[in-house]
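# Structure for the following, please:
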Amino acid sequence: MSIIIGDPERWIKASGEAILSQVYADASTIGLPLSGHIRQSRIISHPEDFHSLAPGYDHLRPRQQTDVPGLTLAGDYTRQPYFATMEGAVLSGQRAAAVVARRFGGG
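I've put the predicted structure just below:
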């Protein structure tokens, strides 16, 4: 399971225990009782990779087309309207495929 936590300024310096406790509490509110079922967890925090999901920060997400020859990006983290969702990953993949098709004259 992968969980992305919003409000990075609040959580970037929090302990793993504090983060996991909040995950348990939030999951419980939607009927997902995780407490007591997680055997192992790992918190990955990269301060330079965090940005707010609030309006006005979308410009920090990369586009599918890059300036690097032969490099096209796809994934839910790229610039598209659905952050951190399967729909966003699919849409990003479609946009990346269109970029590649244009580069090779197929679209």
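
# From now on I want contacts and neighbour counts done on CA atoms only, so please keep to that.
Fine.

# Pull out the buried residues from the helix or strand harbouring V23.
Per DSSP states H and E: V23 is located in helix 16-29. For helix 16-29, the neighbour count (16 or more other C-alpha atoms under 10 Å) marks 19-20, 23-24 as buried.

# and those as CSV, adding distance to A89?
Below are the buried residues of helix 16-29 laid out as CSV (distance: C-alpha to C-alpha, whole Å):
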residue, distance to A89
I19, 26
L20, 26
V23, 23
Y24, 26
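
# Out of those residues, which two are the most distant from each other?
Farthest-apart pair in the buried residues of helix 16-29 is I19 and Y24; separation 8.7 Å (C-alpha to C-alpha).

# on that earlier part again, tell me the one among the buried residues of helix 16-29 nearest to G93.
V23 (29.2 Å).

# Next up, the contacts around the closest one.
Taking C-alpha atoms under 8 Å, 6 or more residues apart in numbering, we find V23 in contact with no residue.

# Compute the distance between it and G16, please.
Going from V23 to G16 by C-alpha to C-alpha, to the nearest Å gives 10 Å.

# this one as well, want them side by side:
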Amino acid sequence: MAQQTQQSKRDMERIGALLYQLKTEATTLCTAILESTNNNVRSQLTQILNKSFQNQKIVFDCMNQKGWYKVEPAPQDQYTRIQQSFTTLQQQVQGQSKNYLQQ
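Below you'll find the model as predicted:
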């Protein structure tokens, strides 16, 4: 039993490290996409980023099912507040971008 627990702990650490690597990969890809001037390269990197997101979801779901990465659903009022904040931020960024491009 102790050996099984030890193996489970090693599995949890390995899968957690994999999730961390995938998050780092996504960060690096986002930077590369934003800084790319070649549309073909940008498109390929975007496809790779989307695959990375899919892989992260698979790893996260595995960890969550095993109880290694527990999350609690946000209360509806908190969800609504965050959604409104992101909508406001998005509108501000779009407005600033439009103003900048018109100059």
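
# Got a TM-score for the pair?
Scored against TM-score structural alignment, normalised by the length of structure 2, the superposed chains reach a TM-score of 0.26; 38 aligned residues with a C-alpha RMSD of 3.9 Å.

# Does E9 of structure 1 lie in a helix or a strand, and which?
With DSSP H and E as the criterion, E9 of structure 1 is inside helix 8-11.

# what packs against the longest helix seen in structure 2?
Taking DSSP state H as the criterion, structure 2 has its longest helix at helix 2-35. Packed against helix 2-35 of structure 2, as judged by 3 or more C-alpha pairs under 8 Å, 6 or more residues apart in numbering; DSSP states H and E, are the following elements: helix 39-65.

# What is the distance between the helix it packs on and the centre of its chain?
8 Å (C-alpha atoms, centre = their mean, to the nearest Å).

# got the buried residues for that helix?
By 16+ other C-alpha under 10 Å, the buried positions in helix 39-65 of structure 2 come out as 42, 45-46, 49, 52-53, 55-56, 59-60, 63.

# swap in stretch 94-107 of structure 1?
For stretch 94-107 of structure 1, by 16+ other C-alpha under 10 Å, it's 95-100.

# With distance to S28 of structure 1 as new columns, can those residues be given to me in JSON lines?
JSON lines is the format used below for the buried residues of stretch 94-107 of structure 1 (distance: C-alpha to C-alpha, whole Å):
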{"residue": "R95", "distance to S28 of structure 1": "36"}
{"residue": "A96", "distance to S28 of structure 1": "37"}
{"residue": "A97", "distance to S28 of structure 1": "39"}
{"residue": "A98", "distance to S28 of structure 1": "41"}
{"residue": "V99", "distance to S28 of structure 1": "41"}
{"residue": "V100", "distance to S28 of structure 1": "43"}
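
# Tell me the one among the residues you listed nearest to G88 of structure 1.
R95 (10.4 Å).

# in the helix holding E9 of structure 1, what's buried?
Applying a neighbour-count criterion of 16+ other C-alpha under 10 Å, one finds P8 buried in helix 8-11 of structure 1.

# Packing partners of that helix?
Using 3+ C-alpha pairs under 8 Å, 6+ apart, helix 8-11 of structure 1 sits against no helix or strand.
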